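Visitor: sequence and computational prediction follow.
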Amino acid sequence: MDTSGVIAIQAIRLKKFDDQKIKDGQPPNKS
């Protein structure tokens, strides 16, 4: 099982989620 690919996909999804929150006028949550 290639976990590095899964981690990369999750990172991209998190980045897109943050970009969407910025567009909605909310600060991105940094954990």
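Guide: Yep, it's here.
Visitor: please count neighbours and contacts with C-alpha atoms only from this point.
Guide: Fine.
Visitor: the most centrally placed residue in the chain: which element?
Guide: Geometric centre of the chain, nearest residue: Leu14, 0.9 Å, by C-alpha atoms, centre = their mean. Mapping Leu14 onto the secondary structure by DSSP states H and E places it in helix 3-23.
Visitor: what helices and strands are in contact with that helix?
Guide: Packing partners of helix 3-23 (3 or more C-alpha pairs under 8 Å, 6 or more residues apart in numbering; DSSP states H and E): none among the helices and strands.
Visitor: buried stuff in that helix?
Guide: Asp18 (16 or more other C-alpha atoms under 10 Å).
Visitor: for that helix, the distance to its chain's centre please.
Guide: Put simply, helix 3-23 sits 2 Å off its chain's centre (C-alpha atoms, centre = their mean, to the nearest Å).
Visitor: ok, structure two:
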Amino acid sequence: MLVGVVVAVLVGVVVRVVEGRVRIHAGRRSTS
């Protein structure tokens, strides 16, 4: 299903953006 692929891509992008923001905001707090 194309919908599944689109959702997977969107989720991947969102995860990257969220991780980037979390890393910037957290900074020294979480070292994962």
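Guide: Structure received. As the structure is a computational prediction, the values presented were derived from the model and not from experiment.
Visitor: the helix holding Leu14 of the first structure: average distance to aligned residues in the second structure?
Guide: Once the two structures are superposed, the average separation between helix 3-23 of the first structure and the matching residues of the second structure is 0.4 Å (mean C-alpha distance after the TM-score superposition for the first structure).
Visitor: matching residues in the second structure for that helix?
Guide: Mapped onto the second structure using TM-score structural alignment, helix 3-23 of the first structure covers residues 4-24.
Visitor: residues in contact with that stretch: which ones?
Guide: Applying C-alpha atoms under 8 Å, 6 or more residues apart in numbering, the contact partners of stretch 4-24 of the second structure are Ser30.
Visitor: Gln26 of the first structure: what secondary structure?
Guide: Under DSSP: H, G, I helix; E, B strand; the rest coil, the three-state class of Gln26 of the first structure is coil.
Visitor: count the neighbours of it for me.
Guide: 11 (other C-alpha atoms under 10 Å).
Visitor: and it, how close does it get to Val6 of the first structure?
Guide: Separation of Gln26 of the first structure from Val6 of the first structure (C-alpha to C-alpha, to the nearest Å): 27 Å.
Visitor: ok, Leu14 of the first structure next?
Guide: Taking C-alpha to C-alpha as the measure, Leu14 of the first structure falls 12 Å from Val6 of the first structure.
Visitor: what do you get for Lys15 of the first structure?
Guide: Counting by C-alpha to C-alpha, the gap from Lys15 of the first structure to Val6 of the first structure is 14 Å.
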